[in-house]
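[1] got a predicted structure plus its sequence, pasted below:
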Amino acid sequence: MKRLDGKTAVITGGGSGIGLGAAKRFVEEGAFVYIFGRRQDALDAALAELGPNARAVQGSVTDLADLDRLYATVKAERGRVDIVFANAGTGAFAPLGEITRDHYDQIFDVNVKGLLFTVQKALPLMGKGGSIILTGSSTGVMGTPQFSVYSATKAAIRNFARTWALDLQGTGIRVNVLSPGPTRTDLALDVVGEAEFEALGAATPIGRIGEPSETGAVAAFLASSDSSFMTGGEVFVDGGLAQV
């Protein structure tokens, strides 16, 4: 029996990168997966890889009506949600002194507001044994030049998990943070630059960039009953970058 047999999972930002890496692993482990994202072309390409045990819903986590439509679809087709991987995120560099309101609003709207309502709107479909996974970052515990707004969103997400673990006491629903370090995704390479990102990977104790499949494997652990005594915690998949 596979670890996620019969489970229904929702993954935001599921069309590429870490979200797609997790979706592949969840399907391999027996789950039916809904991937949610803004770009229909990316979702279509992801479905071609994922096969019949996946479904795509197009929309943005910043649009509450889109989230309502996502969960209405899940409810009509599956009746419940067992796993929510609130993974959608964005980032950009801006040093202190050059941060604009648009820069702040865009990153906080996606990474904090979008994540909050992704989780909150899922709760009526969740029950005992449910797992909520929030995508954090090694930047949430490190100082990173020109990356303060993004880093602050990830620190906020870390506190969401601590507080929501208390809010969810007695429900049987767990919530944990999965915090990647430098991982090979299109967004990361676009924001940082390939050469700079490779150098960051080389600076980790493991000495390389991580792959989405490696983060997906840890997401599957947090989604499964193998992590049944974990809530309010944070697991780093960062090659040791923020650990030593």
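    Alright, I've got the coordinates. Residues are numbered from 1 along each chain as shown.
[2] drop to CA atoms for contacts and neighbour counts, all remaining ones
    Fine.
[3] how many residues are close by residue 226?
    11 (other Cα atoms under 10 Å).
[4] an error on my part: the question was meant for residue 16.
    By other Cα under 10 Å, neighbour count at residue 16 equals 21.
[5] before we move on, what about residue 41?
    Neighbour tally, residue 41, other Cα under 10 Å: 12.
[6] over to residue 88?
    25.
[7] who touches it in this structure?
    Taking Cα atoms under 8 Å, 6 or more residues apart in numbering, we find residue 88 in contact with 12, 13, 14, 19, 37, 61, 110, 111, 114, 115, 135.
[8] could you do residue 17 as well?
    184, 185, 186, 187, 212.
[9] just the buried ones from those?
    184, 185, 187, 212 (16 or more other Cα atoms under 10 Å).
[10] which of those fall in helices?
    Mapping the buried ones among the contacts of residue 17 onto helices (DSSP state H) picks out 187, 212.
[11] coming back round to it: what's the farthest-apart pair in the contacts of residue 17?
    187 and 212 (12.1 Å; Cα to Cα).
[12] does residue 89 count as helix, strand or coil?
    Following DSSP: H, G, I helix; E, B strand; the rest coil, residue 89 is assigned to coil.
[13] is it true that it touches residue 14?
    No: in this structure, residue 89 is not within contact of residue 14 by Cα atoms under 8 Å, at 10.7 Å.
[14] confirm that residue 150 sits in a helix.
    Yes: counting by three-state DSSP, residue 150 is located in a helix.
[15] if I look at the residue positioned nearest the centre of the chain, how far off is residue 206?
    When Cα atoms, centre = their mean is applied to the chain, the residue found nearest the centroid is residue 87 (1.9 Å). According to Cα to Cα, to the nearest Å, residue 87 and residue 206 sit 24 Å apart.
[16] try it against this one:
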Amino acid sequence: MGKLDGKVALITGGSEGIGLATAQEFVAEGAYVFITGRRKEVLDAAVEQIGKKQVTAIQADAAKLDDIDHVMQVIKKEKGQLHIVFANAGILGFAPLGSIPEKLFDDIFDVNVKGVLFTVQKALPILADGGSIILNGSIWGSKGTQGASVYSATKAALRSFARCWTVDLKDRKIRVNCLSPGGIDTPMLRTAGGTKESSEKVMNYLASMSVMNRLGYASEIGKAAVFLASDDSSYVTGIELFVDGGTAQI
């Protein structure tokens, strides 16, 4: 018996990195998973890696409300309802105060905040009572990092969403939690600096911040997401679960 047997899950940004690793963990625990992403070729590769029988890929932009509507329509048609929503899709961007362009602000907030809000809101009609909502936050929502104020603000917003939505949804017994990784070795992080050299500096810096002196693995986030999605966390709601090697804790 898997911890998620019979459950239907949606993972946004599920084609690579943390989303893909979480999809693999969910499927291993018995869930049927819908994953979304913008790039069809990457989605197709993810489906092959996860296993076709337990996953459906839907090409969608997490920041576009029409795309979100389409995702919910597909899920409703194929499975009727959801039990788990992992709002994982997010993008990075850096600029110090004094040099923040409007486009960077709009792009990051559109995906990381607006996209999360409307993904969850549009999922509510098909989300079963007693379900689990997981928001992918970040240690950067709690720490001050040079040049990261816009990105960090989006992750702090998700922490606030988790608190408020926990209260909004209490009568439906839907749990809402924020899962906040530290530095995780993902394709997005490997290009975070813009160039290979800069990205390596970012990765080395994040690894050095960890008490464990390493980056985390996407599968480690996936396993934590299984905990928050399953009945193992039946008395856990409104929290921020840090999976960060101690980075934001000391």
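    All right, it came through fine. Everything numeric in this text was worked out from a predicted model, so none of it was measured.
[17] now do the strands in the second structure.
    Counting by DSSP state E, the second structure has these strands, from start to end: 8-11, 32-37, 55-59, 82-87, 127-136, 175-181, 240-243.
[18] for those strands, which one sits closest to residue 142 of the second structure?
    Closest to residue 142 of the second structure of the strands of the second structure, according to Cα to Cα: strand 175-181, at 9.6 Å.
[19] what's that closest one packed up against?
    strand 127-136, helix 149-168, helix 218-229, strand 240-243 (3 or more Cα pairs under 8 Å, 6 or more residues apart in numbering; DSSP states H and E).
[20] can you list those in JSON lines and add distance to residue 104 of the second structure?
    Formatted as JSON lines, these follow (distance: least, Cα to Cα, whole Å):
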{"stretch": "strand 127-136", "distance to residue 104 of the second structure": "20"}
{"stretch": "helix 149-168", "distance to residue 104 of the second structure": "8"}
{"stretch": "helix 218-229", "distance to residue 104 of the second structure": "26"}
{"stretch": "strand 240-243", "distance to residue 104 of the second structure": "26"}
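[21] residues contacting residue 30 of the second structure?
    1, 2, 3, 4, 5, 6, 7.
[22] for the residues you listed, which ones persist in the first structure?
    Using both residues aligned by TM-score structural alignment, their matches' Cα atoms under 8 Å as the contact test, the members of these still in contact in the first structure are 2, 3, 4, 5, 6, 7.
[23] need the nearest residue in space to the second one, chain neighbours excluded.
    If you skip the residues right next to it in sequence, residue 3 of the second structure has residue 29 as its closest partner in space, 5.3 Å away by Cα to Cα, 6 or more residues apart in numbering.
[24] who's in contact with the one you found?
    Residue 29 of the second structure is in contact with 1, 2, 3, 4, 5, counting by Cα under 8 Å, 6+ apart.
[25] neighbour-wise, which of the residues you listed leads?
    Top of those by neighbour count (other Cα under 10 Å): residue 4, with 23 neighbours.
[26] ok, back up a step: any idea which of the strands of the second structure gets closest to residue 45 of the second structure?
    strand 55-59 (10.1 Å).
[27] average offset of the closest one relative to the first structure?
    Following the fit onto the first structure, the mean deviation recorded for strand 55-59 of the second structure is 0.3 Å by mean Cα distance after the TM-score superposition for the first structure.
[28] how far does that strand sit from its chain's centre?
    Mean C-alpha position of strand 55-59 of the second structure versus that of the full chain (Cα atoms, centre = their mean, to the nearest Å) differs by 16 Å.
[29] from residue 244 of the second structure, how far out is whatever residue of the second structure lines up with residue 209 of the first structure?
    Aligned by TM-score structural alignment, residue 209 of the first structure pairs with residue 215 of the second structure. From residue 215 of the second structure across to residue 244 of the second structure, the span is 8 Å (Cα to Cα).
[30] what residue in the second structure is the furthest from its centre?
    Max distance from the centre of the second structure (Cα atoms, centre = their mean): residue 98, 29.3 Å.
[31] got the contact list for that one?
    Counting by Cα under 8 Å, 6+ apart, residue 98 of the second structure has no contacts.
[32] what would the contacts of residue 29 of the second structure look like in JSON lines with distance to residue 53 of the second structure?
    Putting the contacts of residue 29 of the second structure into JSON lines (distance: Cα to Cα, whole Å) gives the following:
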{"residue": "1", "distance to residue 53 of the second structure": "18"}
{"residue": "2", "distance to residue 53 of the second structure": "16"}
{"residue": "3", "distance to residue 53 of the second structure": "18"}
{"residue": "4", "distance to residue 53 of the second structure": "16"}
{"residue": "5", "distance to residue 53 of the second structure": "14"}
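[33] please list which of those are preserved in the first structure.
    Of the contacts of residue 29 of the second structure, the ones still in contact in the first structure (both residues aligned by TM-score structural alignment, their matches' Cα under 8 Å) are 2, 3, 4, 5.
[34] give me the nearest residue to the last one, chain neighbours excluded.
    It stands for residue 5 of the second structure. Residue 5 of the second structure sits nearest to residue 30 (Cα to Cα, 6+ apart), 4.2 Å away.
[35] what does residue 237 of the first structure give?
    Sequence neighbours aside, residue 180 is the residue nearest to residue 237 of the first structure in space, at 4.6 Å (criterion: Cα to Cα, 6+ apart).
[36] the one you found: neighbour count?
    When neighbours are counted by other Cα under 10 Å, residue 180 of the first structure registers 24.
[37] quick one: contacts for the counterpart of it in the second structure?
    Alignment note (TM-score structural alignment): residue 180 of the first structure maps to residue 181 of the second structure. For residue 181 of the second structure, the contact set (Cα under 8 Å, 6+ apart) comprises 136, 137, 138, 139, 221, 242, 243, 244.
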